[in-house]
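Enquirer: Prediction below, plus the sequence it came from.
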Amino acid sequence: MVMFAAFLVGLFAAQPVAPAPVALKADAPKLVVVISVDQFSSDLFDEYRPQFTAGLARLSGGTAFRNGYQAHAATETCPGHSTILTGSHPTHTGIIANSWVDQSLTRSDRTVYCAEDERVPGTSSTSYTVSPLHLRVPTLGDLLKQQSPQSLNVAVAGKDRAAVMMGGHNVDQRWYWDGKTFTTDLKSAAVPETINKAKVAIAGAIAVPQAGLNPPPFCQAKSTPAAVSPTLSVGAGRFARAAGDAKAFRASPEFDGAVLAIAAGLIQELKLGQDAATDVISVGLSATDYIGHGLGPGGGEMCLQLLSLDRNLGDFFNVLDRSGIDYTVVLTADHGGMDIPERLRSKGVTDAARADPALTTVEVGKAIAAKLKLSGPVLLGDMAGDVWIDRSLKTADRARAEREAIAIFKAHPQVEAVFTSREIERLPVPTASPDQWTIEQRVRASFDKQRSGDLYVALKKNVSPIAKPGAGYVATHGSVWDYDRRVPILFWRRGAAPADRQDHVSTVNILPTVAAEIGLQVPASLDGRCIDGVEGVACPSH
């Protein structure tokens, strides 16, 4: 596999540095590096931690929380990334899901993508203009630039929604993969030479076939085929790739290597962390998620991915070390993930199952329409999670449809709970330790009155909402359960003593903790609070 940082290191000659303001704190790090590994659950972290020898081993030797939480119910990419650098739950960020239904839209597509601007004529939720429009709160970078205008805020990610939700509204550079190459939504930003060189290098890599990886013994033990269907097995793949297959490139360890290479190049070219103003770069690594969806997180493919990620992160940190930059790192994830039920059952998880196709909103809506003699879809949304009732129905019919939907969902043996928006809204936003939250409280932390559904349907534990798996999509996340909620949160700065922490913390605690480390003022209204006892961080009195 290619580690693209090797192409980029040393390409940019030193330039005179303009005067900059004094750092926020005298001992503040000059560069804050925040890394999200998409679908990197605490279960995976615990399992593979003894195998890490490079970058993830380094971070594990800092202040390591194995019981971090994306505490809310909407354990998807966009909501999860919206919490990491805002200090706020989705109920306050406004990012309740990767997409939601807005029945007030005049366009034919009533679905809204979390990182789009649906006001742009001719766009849809699948063909959209990337925008931070829906993010209602500032990010770390936004707040940093308010207090220290000469600070730089840079984001690079494998997904647009990761780059948007971590970078925020006021970014100096934002780059993400669009399916073919790296692009940006910033019209006025000059294109760094790093991006031009990376595009050429990546296109060249995709153009040639890739031989499969040779799994080490630890991965060989996991490389057992698991049948998902009569025609599809996963578990023993090695990431061999045909020439020109960009989708296979995206779902391979090469993809994270490319993102880290771009991040390393941008740090060097933009001189991040090389003057008196503290800068921030957020890095979204997406390959773990694509591999988890397409192959499941429990097989040999994920083993190869995580060991490759460990090495690539090690290379990335070595680049920063050679630069002499005083930097601090936070690594976490936007959510976890559930393995394929077929493999879970072979490991003794007897209740692991795929959801009944009859639970989709389409099928339940059809059943309600037939029984109540209603026209239209009746229900909108996907399998489980937020469900919207068709607003074209008369008020009385909407009430009848809601009662019937609740009855159908609650009667199904794969459904754990059903809540109305009225029930959720009257709950206070939870503030207790995230491991103690009830299911309803988890839903409350994701609830937005303007965007959330009329109902919220929670499937039972170990029930995958993928009723009919196919190539590229066999496993997923998005549930209220801890295999989707629990993520590692790792803080590292050179010289800080190692500390393994077992206490339960949330991703909303990251922003106030980093803010205390660099001396940044943050709003008192945040859901998160600075974590006491993180090495090198002195929290303000609460």
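Expert: Everything's here; your move.

Enquirer: Going by C-alpha atoms from here, please, whenever you check contacts or count neighbours.
Expert: OK.

Enquirer: Please enumerate the helices of the stretch 401-542 of the chain.
Expert: 421-425, 439-444, 482-485, 510-518 (DSSP state H, counting those that start in this stretch).

Enquirer: so which of the ones you listed comes closest to Pro377?
Expert: Proximity to Pro377 (Cα to Cα) singles out helix 421-425 among the helices of the stretch 401-542 of the chain, at 19.6 Å.

Enquirer: List the buried residues in that closest one.
Expert: By neighbour count with 16 or more other Cα atoms under 10 Å, helix 421-425 contains the buried residues Ser421, Ile424.

Enquirer: list the helices and strands it packs on?
Expert: Contacts defined by 3 or more Cα pairs under 8 Å, 6 or more residues apart in numbering; DSSP states H and E place helix 421-425 against helix 439-444.

Enquirer: dropping in the other structure now:
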Amino acid sequence: MKKLHLSLIALIIAIAGFAQNTVKRPKLVVGIVVDQMRWDYLYRYADRYGTGGFNRMLKEGYTCENTFISHLPSFTAVGHTTVFTGSVPAIHGITGNDWVDQLTGKSVYCTDDSTVQGVGSNSKAGKMSPRNNLATTITDELRLATNFRSKVVGVSLKDRASILPAGHNPTAAFWFDDDSRQFISSTWYMKELPNWVTQFNGRKEPETLTSKPWNTLYPINTYTQSTADDVKWEGKFKGEKTTSFPHDLKDIFKQDPDVIRSSPYGNTLTLNFAKAAVDGYQLGTGASTDFLTINCASTDYVGHMYGPNSIEVEDVYLRLDKDLDTFFKYLDQKVGKGNYLVFLTADHGAAHAIRFMQEHQMPADFFQNGKVIRALNDLLKAQFGEDKLVRSGANYQVHFNYDIIENRKLDYTAIKKAAMAFLQKQDGVQFVADVENIGNAAIPEPIKTMIINGHNPKRSGALQIVLDPAWFSGSPGGTGTTHGTWNPHDTHIPLVWFGWGIKPGKLTREVHMTDIAPTLAALLHIQRPNGCIGSVIPEVGQ
């Protein structure tokens, strides 16, 4: 009897010890990537943000103040993939939103997949999957670590910004289809839309959100961080005569449904859908940690159209702040305050509008990529006797036509040398790198490493063009802005951690986009993604 009693005590102690050693994880991880969010937007409008959105994250969370992208080009698909793989384009293979297949010469969109069909739409917008990503994501690794018990869901207006973060084997990924005006998916993930998605689409929120003109949230004369409302470097919606508020979205939406993307209401729609996903899949309520990836894309569309110094950009961030406040309060109630972990970052930043810079006597101009490539082909034809030796100048790279070069037995080294000499003379070109021989290039760091990190031999051009600061590809007289360069305005991004296991604080040393995934892996006690080259940020969570 005494032996039985001692055995029971030993069993109880063993069970207690096992319970104490159980890995602690949050109920839900939420990865928010705000498209085209420059780091300085955290502070530029801070005095106008409320207490529950960005400022709540900064007050209660941990911010890495000097987080940088370490690859070229700084484009959307590349950024999202790098955040969630902890890798770089040289390894994960997503070298742009589009790229040129160096073996076939064909242009490839990052998530195109002809082997799948749309679910919820018959348009081409549904023929998408993560097939082109060569590496696992942190979301993949969470699924693997829990024997696929964890639920993973990706949400965005953009296909690539939902698909690439969610990984190869998520529970679901959803994106917005302009043709059907609803959220859709593909057969990579499911055979039919869940009932909750059908019900959400049935509410026709896009029509409701665009039923009233877009006017400023606050009196327009209080937008002191922005330039005048009607300036020559801002774009216009179809049918508009000026760039000024208010923007009559209702009539525009009838002819052009994607107008919701270029308004603050695209973010509202996305976060409303994200809440529906949490409820529909009961994320954060099971025994295993779930993961929700969210991309707020309207900041990108508005930024491209108007530029960083516009009232429209200021207004879209003030409204996003309120939407985040509402979303965090929803998570507090649904999952429980302190039970969910959030990180917020960006896929890239943005340059000031060229004509804005020129207006203020700062050096900036447009690099006319198409014109330069045509002139380069004319030069190479004159020297080597063959036309179209350059297929494309996409992604600030020179993509040669290897079929012609090989079939005609041309001197490839001489062609590259001639191309580099020509490009180096062009206005706005600072460096031209022969990536194959970049070790010998007189290009300063970190630019040289960024070129190497961004170069995948099967998906990247042989030559990388680096422009003068504040130059970007475009046509003279162009409006709005873009991104894609190495400069801090494009590559200095926010990174704020908030919620479960996070103590308030601030880190000023430099970290990189590739460090996000391994830091998450350390917090969750799971394996890093298989192409990860980043480092853990040890200060996060301590």
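Expert: That came through, no problem. Keep in mind that what you see is a predicted model, and the values were worked out from it rather than measured.

Enquirer: Need the TM-score between these chains.
Expert: After superposition, the two chains reach a TM-score (TM-score structural alignment, normalised by the length of structure 1) of 0.84; 496 aligned residues with a Cα RMSD of 2.9 Å.

Enquirer: returning to what we had before: pick the most buried one from the helices of the stretch 401-542 of structure 1.
Expert: Burial of those is given as mean neighbour count (mean count of other Cα atoms under 10 Å); helix 482-485 ranks first at a mean of 26.

Enquirer: what's the distance between the longest helix along structure 2 and the middle of its chain?
Expert: Ranked by residue count under DSSP state H, the longest helix found in structure 2 is helix 311-331. Relative to its chain's centre, helix 311-331 of structure 2 lies at 18 Å (Cα atoms, centre = their mean, to the nearest Å).

Enquirer: Which residue numbers in structure 1 does it align to?
Expert: In the comparison with structure 1, helix 311-331 of structure 2 aligns to the range 300-320 (TM-score structural alignment).

Enquirer: Show me what counts as buried in that stretch.
Expert: In terms of neighbour count (16+ other Cα under 10 Å), stretch 300-320 of structure 1 has its buried residues at 300-317, 319-320.

Enquirer: re earlier: want to throw the helices of the stretch 401-542 of structure 1 into TSV with distance to Ser82 of structure 1?
Expert: Shown next, in TSV, are those (distance: least, Cα to Cα, whole Å):
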stretch	distance to Ser82 of structure 1
helix 421-425	21
helix 439-444	16
helix 482-485	14
helix 510-518	11
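
Enquirer: Of those, which is nearest Leu455 of structure 1?
Expert: helix 421-425 (5.7 Å).

Enquirer: Average offset of the closest one relative to structure 2?
Expert: Here the mean offset of helix 421-425 of structure 1 against structure 2 after fitting is 3.5 Å, by mean Cα distance after the TM-score superposition for structure 1.

Enquirer: so how far is that helix off the chain centroid?
Expert: Its chain's C-alpha centre and that of helix 421-425 of structure 1 lie 26 Å apart, by Cα atoms, centre = their mean.

Enquirer: give the contact list for the residue mapped onto Gln441 of structure 1 from structure 2.
Expert: Aligning on TM-score structural alignment places Gln441 of structure 1 opposite Thr449 in structure 2. Going by Cα atoms under 8 Å, 6 or more residues apart in numbering, Thr449 of structure 2 touches Ser70, His71.

Enquirer: again, but for Glu116 of structure 1
Expert: Counting by Cα under 8 Å, 6+ apart, Glu116 of structure 1 touches Ser125, Tyr128, Thr129, Val130, Ser131, Pro132, Leu133, His134.

Enquirer: what do you get if the cut-off is 6 Å, keeping everything else the same?
Expert: Counting by Cα atoms under 6 Å, 6 or more residues apart in numbering, Glu116 of structure 1 makes contact with Tyr128, Thr129, Val130, Ser131.

Enquirer: is it true that the first one lies in a strand?
Expert: No - assessed with DSSP: H, G, I helix; E, B strand; the rest coil, Tyr128 of structure 1 is coil; it does not lie in a strand.

Enquirer: Now do it against Ile35 of structure 1, distance only.
Expert: Separation of Tyr128 of structure 1 from Ile35 of structure 1 (Cα to Cα, to the nearest Å): 26 Å.

Enquirer: quick one, which of the two is more surrounded?
Expert: Ile35 (23 against 18; other Cα atoms under 10 Å).

Enquirer: The more buried one touches Leu331, doesn't it?
Expert: Yes - between Ile35 of structure 1 and Leu331 there is a contact under Cα atoms under 6 Å: 4.6 Å.

Enquirer: residues touching Ile518 of structure 1, list them.
Expert: Ile518 of structure 1 is in contact with Leu24, Lys25, Ala28, counting by Cα under 6 Å, 6+ apart.

Enquirer: Shared with structure 2, which of those?
Expert: On the basis of both residues aligned by TM-score structural alignment, their matches' Cα atoms under 6 Å, what survives of these in structure 2 is Ala28.

Enquirer: Serialize the contacts of Ile518 of structure 1 to JSON lines and add fields for neighbour count.
Expert: Output for the contacts of Ile518 of structure 1, formatted as JSON lines (neighbours: other Cα atoms under 10 Å):
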{"residue": "Leu24", "neighbour count": "21"}
{"residue": "Lys25", "neighbour count": "15"}
{"residue": "Ala28", "neighbour count": "24"}
